[in-house]
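# no sequence for this one, just the structure:
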């Protein structure tokens, strides 16, 4: 079953979308009442980004809750946790896009690019690019405020005994993503290393902090905690979520180089232009000839990379065995994850959906 079809089960997507839309409508109404129509473009930009998500994190949260709860009658808390994750994801993307200098996201201009264009079209004084950057930072902050508001309402719909552990997981996730983002930025400015194994270790550390836990492990843990799972069960959920999350990000890294722009919504080779120090890149350098390694180091990180140069880099990734090696690593991590899921000994539709969502996360094309 496709990812969209899986997320549509139990109307998870539509119910999470409804909660996000309710928040945006209310926040926009209050902001316009206080500040006038000048703030409308901020909410329009947030709505464009929030309207394009896959809702996979929200689905992981909901189905972990379903798999572990004894009372499926009241889903509002779990769904609101999913909506809070979507708002946090929006904040992370607004900030990530400007740090990466990305031009497009989900087939649309990124926020900083859009607002720079608005500035130029209006003939306003000052630096258009700086206006765009400022607007994108503030959009991210606004989405974070929405995330906190949605989290608070989620906790109001959950039993009081699960509120503290659920919030602790959410708070840990937010801090960890920020630190992981810094490690990612740091990795891109460090001098090239001659130690491919160390480069891969660093790349995987960034994956775990910035993406793996945030994309899969923490959403699963939030669902489990909100269902009242004990520490032993939560540990088992994390053993399922972390390797699955790492495999999820490794798939993303492959798509960042080999993905179809019509499907991913991002230009081909964007990760190469941004200079992302991925496991795929580390493996390529580890297996490259001196001439190939020099070419890779000379091209990766150049914003002016041509399609021909991107194809040259792709050929090196294939020829060195880097692509096959990362695909094999994805399979190994998936095996580890699903063995941990089996060990949880869950039954029913929730367990079936967690497995299906796990496969969808690592077999996706966008």
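Now that the structure is in, tell me what you want to look at. Predicted model only: the values in this text are computed from it and were never measured.
# going by C-alpha atoms from here, please, whenever you check contacts or count neighbours.
Fine.
# what about the strands in the protein?
104-105, 108-109 (DSSP state E).
# winner for burial among these?
Most buried of these, by mean neighbour count (mean count of other Cα atoms under 10 Å): strand 104-105, with a mean of 18.
# other residues contacting that one?
110, 265-267 (Cα atoms under 8 Å, 6 or more residues apart in numbering).
# got the contact list for residue 364?
Contacts of residue 364 by Cα under 8 Å, 6+ apart are 3, 251.
# what does residue 285 give?
Residue 285 neighbours (Cα under 8 Å, 6+ apart): 196, 292-293, 296.
# now the contacts of strand 104-105: which count as buried?
110, 266-267 (16 or more other Cα atoms under 10 Å).
# any chance of those residues in TSV, with distance to residue 17 too?
Formatted as TSV, the buried ones among the contacts of strand 104-105 follow (distance: Cα to Cα, whole Å):
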residue	distance to residue 17
110	21
266	23
267	27
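# any idea which of these is closest to residue 313?
Ranked by distance to residue 313 (Cα to Cα), these are led by residue 267 at 15.3 Å.
# from residue 365, how far off is the nearest residue to that closest one once chain neighbours are set aside?
The shortest distance from residue 267 to any non-neighbouring residue, by Cα to Cα, 6 or more residues apart in numbering, is to residue 261 (5.3 Å). When distance is defined by Cα to Cα, to the nearest Å, residue 261 is 10 Å away from residue 365.
# need the contact list for residue 39.
Per Cα under 8 Å, 6+ apart, neighbours of residue 39: 31-32.
# quick check: it vs residue 147, distance?
Distance from residue 39 to residue 147, by Cα to Cα: 19 Å.
# cool, residue 182 as well?
21 Å.
# these two: which is more packed in?
residue 147 (24 against 14; other Cα atoms under 10 Å).
# surely the more buried one and residue 84 touch.
Yes. With contact defined as Cα atoms under 8 Å, residue 147 and residue 84 form a contacting pair (4.7 Å).
# what's the burial count for residue 297?
For residue 297, using other Cα under 10 Å, the count is 14.
# leaving out sequence neighbours, find the closest residue to it.
residue 192 (7.6 Å).
# try residue 293
residue 285 is the one closest to residue 293 (Cα to Cα, 6+ apart), at 5.6 Å.
# how near is that neighbour to residue 198?
When distance is defined by Cα to Cα, residue 285 is 12 Å away from residue 198.
# second structure follows, compare the two:
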């Protein structure tokens, strides 16, 4: 393995390349293992591989890697190579989450491409097969999402970690998977119940996004390096706050982001009925400040699959007018500030501390 450089932007580009190389190799190996009778399934697996490799920020393994380095882990050598393989498995956890999330949200685009269930729906239609195209597409995507989760575990287990490293990594790895599914359930439950509370919105952000995007990958990285309880607690605080801020930025992009940049249609979160903190604040402020018609319009927009661009524009204006957007920006700033304080207090090593701080800023000020 080529050593990861230690200067400027090339650092995270190099981590990105290492992760993609390891992931592509692993997926190719697993595809080749499929028996001849399963060659049609192997073709389906190609869709999963394409999905996992066609873009993505690789935030999770990057946070885990710099957690490892900040807690004293080597830049190169057998242990570093083992850690890079282990944390690359986080991308398959991410693939599982996104494939299933797109089914539950009935999303048509992800990263500017048709979602996995849409691809298989199109495949069914093109072949004039029997049954319902949408049902086949959903079934195929569920199976591939499940496969991504199974292969994530296999990939993590196959990393040549030492016994103590593997034991230290077990708790964050197991917690991360359970928290991810708990957050997803809370998300669909909030939509089903019409829960408009800030508490529920923040709970979803904490479990569905923060835990498996930043907090647990960081926990995993420092645990692999042998960090003590105080360091683990500090980086988990940092990771939670940055992870929630990351989701709040995502909430803004879901309403105000440009489709050609985000890779998703504008206003999709509204069409999907997402009870985000932005929505919760908008409803609270609109009801409080006498914008009854605006609050009614926002409630009517949530979950409407046929939401027009004109209505989306009106909702955007309302959220700005009542101060929900400004408040969300303030909360992102406060969360980033408390996260940086926790990072400063963690007693971690350079260049890891600087890289984690840079990643935090990039995650909370992004446009996609």
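Happy to help now that I have it. Worth saying up front: this structure is predicted, and the values here are computed from it rather than measured.
# aligned partner of the residue nearest to residue 267 of structure 1 in structure 2?
Alignment note (TM-score structural alignment): residue 261 of structure 1 maps to residue 259 of structure 2.
# just list the residues touching its match, thanks.
112, 265-266.
# what of residue 149 of structure 1?
Contacts of residue 149 of structure 1 were listed using Cα under 8 Å, 6+ apart, and they are residue 84.
# map it onto structure 2.
Using TM-score structural alignment, the equivalent of residue 149 of structure 1 in structure 2 is residue 154.
# likewise for residue 238 of structure 1?
Mapped onto structure 2 by TM-score structural alignment, residue 238 of structure 1 lines up with residue 236.
# residue 284 of structure 1 -> structure 2?
Under the alignment (TM-score structural alignment), residue 284 of structure 1 pairs with residue 282 of structure 2.
# I meant residue 355 of structure 1, not that one.
Checking TM-score structural alignment: residue 355 of structure 1 goes with residue 357.
# for its match, give its distance to residue 338 of structure 2.
12 Å.
# more crowded one of these two?
A direct count of neighbours by other Cα under 10 Å for residue 357 of structure 2 and residue 338 places residue 357 higher, at 18 against 15.
# for the more buried one, which non-adjacent residue is closest in space?
Closest to residue 357 of structure 2 by Cα to Cα, 6+ apart is residue 340, at 7.0 Å.
# map the one you found onto structure 1.
Looks like residue 340 of structure 2 aligns to residue 338 there (TM-score structural alignment).
# next: residue 88 of structure 2.
Match for residue 88 of structure 2 (TM-score structural alignment): residue 83.
# make CSV out of the strands of structure 1 and add distance to residue 174 of structure 1.
Listed next are those as CSV, based on distance: least, Cα to Cα, whole Å:
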stretch, distance to residue 174 of structure 1
strand 104-105, 22
strand 108-109, 26
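# residue 156 of structure 1 is nearest to which of these?
strand 104-105 (33.3 Å).
# the closest one vs structure 2, average distance?
Compared with structure 2 after fitting, strand 104-105 of structure 1 deviates on average by 0.5 Å (mean Cα distance after the TM-score superposition for structure 1).
# what range in structure 2 does that strand sit on?
So strand 104-105 of structure 1 sits over residues 109-110 in structure 2, by TM-score structural alignment.
# tell me how far that stretch lies from the chain's centre.
14 Å (Cα atoms, centre = their mean, to the nearest Å).
# how much space between the aligned partner of residue 46 of structure 2 in structure 1 and residue 114 of structure 1?
Residue correspondence to structure 1 (TM-score structural alignment): residue 46 of structure 2 is matched to residue 44. To residue 114 of structure 1, residue 44 of structure 1 is 11 Å away according to Cα to Cα.
# between the two, which is the more surrounded one?
residue 114 (19 against 13).
# what does that one correspond to in structure 2?
With TM-score structural alignment as the criterion, residue 114 of structure 1 matches residue 119.
# now that match: closest residue in space that isn't a chain neighbour?
residue 137 (7.1 Å).
# wait, what's in contact with that neighbour?
With Cα under 8 Å, 6+ apart, residue 137 of structure 2 has these contacts: 116-122, 124.
# filter those residues down to just the ones in helices.
Among the contacts of residue 137 of structure 2, the members found in helices (DSSP state H) are 116-122, 124.
# which one among these gets closest to residue 176 of structure 2?
residue 116 (23.5 Å).
# what about the closest one, how many residues close to it?
Neighbour number of residue 116 of structure 2 under other Cα under 10 Å is 29.
# do I have it right that it meets residue 47?
Yes. With contact defined as Cα under 8 Å, residue 116 of structure 2 and residue 47 form a contacting pair (7.2 Å).
# the closest residue in space to residue 239 of structure 2 that isn't next to it in sequence: how many residues sit nearby?
Closest residue to residue 239 of structure 2 apart from its sequence neighbours, by Cα to Cα, 6+ apart: residue 215 at 3.9 Å. Close neighbours of residue 215 of structure 2, defined as other Cα under 10 Å, add up to 29.
# what's residue 215 of structure 2 aligned with over in structure 1?
In structure 1, residue 215 of structure 2 lands on residue 217 (TM-score structural alignment).
# which stretch of structure 2 lines up against stretch 159-172 of structure 1?
With TM-score structural alignment as the criterion, stretch 159-172 of structure 1 aligns to 162-175.
# show me what counts as buried in that stretch.
165-166, 168-169, 172-173.
# quick one: the helices in the stretch 201-350 of structure 2, in order.
216-224, 229-256, 259-262, 268-271, 277-288, 292-301, 309-321, 324-344 (DSSP state H, counting those that start in this stretch).
# need the helices for the stretch 1-150 of structure 2, in chain order.
10-33, 39-53, 59-70, 78-88, 90-105, 116-126, 133-158.
# JSON lines please, covering the ones you listed and showing distance to residue 243 of structure 2.
Shown next, in JSON lines, are these (distance: least, Cα to Cα, whole Å):
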{"stretch": "helix 10-33", "distance to residue 243 of structure 2": "18"}
{"stretch": "helix 39-53", "distance to residue 243 of structure 2": "21"}
{"stretch": "helix 59-70", "distance to residue 243 of structure 2": "11"}
{"stretch": "helix 78-88", "distance to residue 243 of structure 2": "18"}
{"stretch": "helix 90-105", "distance to residue 243 of structure 2": "14"}
{"stretch": "helix 116-126", "distance to residue 243 of structure 2": "26"}
{"stretch": "helix 133-158", "distance to residue 243 of structure 2": "21"}
